[in-house]
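Undergrad: Pasting a predicted model and its sequence here:
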Amino acid sequence: MTLNKVHLVGRAGRDPEVKYFESGKVVCNFTLAVNRNTSNRDEPPDWFDLEVWDKTAEIAANYVKKGSLIGVSGALKFDRWTDRNTGDERQKPVIRVDRLELLGSRKDNEAASGGGSGYDDDF
């Protein structure tokens, strides 16, 4: 048995960037800042790169803004590439989101249909 599941709650670090493909697919990328559960308020947050696809990407593009409080569930993957300048192999961790929760208030998320609603790729 294998398991690759990530659950995070934090604030969007920037507005989502959306790309539409000729195939009809949609991808949305943005960052998530997650504070550690510690008493030290001066500790910086952990930052995660998020990748969201299809209908969930459209929801994120329409309702998530920089600073929005959201929850995500997904899988950890690694983007790999070759550095053009050095030829070195590079990689970075990315959370492939399959479920998005808008946790802030309607005002916080600028969402007409409300925070707290769950959206995932299956609808």
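TA: Received the coordinates, thanks.

Undergrad: going forward, measure contacts and count neighbours with C-alpha atoms only.
TA: Noted.

Undergrad: Spatially central residue in this structure, please.
TA: For the chain, residue 50 is the residue whose C-alpha lies nearest the centre (Cα atoms, centre = their mean; 3.3 Å).

Undergrad: Who are the contact partners of it?
TA: Applying Cα atoms under 8 Å, 6 or more residues apart in numbering, we find residue 50 in contact with 29, 30, 31, 32, 94, 95, 96, 97.

Undergrad: For ChimeraX, what selects the buried ones among the residues you listed?
TA: Selection of buried members from these for ChimeraX, criterion 16 or more other Cα atoms under 10 Å:
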select :29,30,31,32,94,95,96,97
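
Undergrad: this is the other structure I want to compare:
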Amino acid sequence: MSINIVTLVGRVGGDPDIKYFESGSVKCRLTLAVNRRSRNRDEPDWFTLELWDKTAEIAGNYVRKGSLIGIKGSLKFDTWSDRQTGASRSMPVIRVDQLELLGSKRDNEGGGGDFSPENF
């Protein structure tokens, strides 16, 4: 048995980066800051999120820098070869399956809600 589920709540670090592909697919990448409690102060951990298709479109329309969101997804690693050195590189990415807008209507320009692809 194996489980790969990530659930996070935090604030978006910048406006979504949306890409449209000739195949009709849509991809959105954004960063999420999640506070990690420590004895002296809260320290943010930064995560890169990847959303696809309907969820990506919703993020592009409703999510902005500073928005409070909740996500559920899975952890994956993007890998590539460095162009200058040829060394293998990798970066953890959260592949989002479920997106929830948690801020006020003013924060999200449209209110909160469960924006899973199956709800559309």
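TA: Here it is on my side, so go on. Since the structure is predicted, the reported quantities are computational estimates derived from the model, not experimental observations.

Undergrad: Got a TM-score for the two of them?
TA: Here the TM-score for the pair of chains, by TM-score structural alignment, normalised by the length of the second structure, is 0.95; 119 aligned residues with a Cα RMSD of 1.1 Å.

Undergrad: returning to what we had before: including secondary structure and distance to residue 119 of the first structure, could the contacts of residue 50 of the first structure go into a markdown table?
TA: Conversion of those to a markdown table gives the following (DSSP: H, G, I helix; E, B strand; the rest coil; distance: Cα to Cα, whole Å):
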| residue | secondary structure | distance to residue 119 of the first structure |
| --- | --- | --- |
| 29 | strand | 16 |
| 30 | strand | 17 |
| 31 | strand | 18 |
| 32 | strand | 17 |
| 94 | strand | 19 |
| 95 | strand | 16 |
| 96 | strand | 14 |
| 97 | strand | 11 |
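
Undergrad: Tell me roughly how far the longest helix anywhere in the first structure lies from the second structure on average.
TA: Counting by DSSP state H, the longest helix found in the first structure is helix 54-63. Following the fit onto the second structure, the mean deviation recorded for helix 54-63 of the first structure is 0.5 Å by mean Cα distance after the TM-score superposition for the first structure.

Undergrad: Out of all residues in the second structure, which is the farthest from the middle?
TA: The second structure, Cα atoms, centre = their mean, max distance from centroid: residue 85 (29.3 Å).

Undergrad: Residue 90 of the first structure corresponds to which position in the second structure?
TA: Under the alignment (TM-score structural alignment), residue 90 of the first structure maps onto residue 89 of the second structure.

Undergrad: Where does that match fall, secondary structure wise?
TA: Taking DSSP states H and E as the definition, residue 89 of the second structure sits inside strand 88-101.

Undergrad: Any idea how far that strand is from the middle of the chain?
TA: 6 Å (Cα atoms, centre = their mean, to the nearest Å).

Undergrad: Sort out which residues of it are buried, please.
TA: 93, 94, 95, 96, 97, 98, 99, 100, 101.

Undergrad: okay if I get the residues you listed as TSV plus distance to residue 36 of the second structure?
TA: TSV is the format used below for the buried residues of strand 88-101 of the second structure (distance: Cα to Cα, whole Å):
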residue	distance to residue 36 of the second structure
93	18
94	17
95	21
96	20
97	23
98	22
99	21
100	20
101	20
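
Undergrad: Now flag whichever of these is closest to residue 78 of the second structure.
TA: residue 93 (6.8 Å; Cα to Cα).

Undergrad: ok, and what's touching stretch 5-20 of the first structure?
TA: Contacts of stretch 5-20 of the first structure (Cα under 8 Å, 6+ apart): 26-35, 57, 60-61, 64-76, 95.
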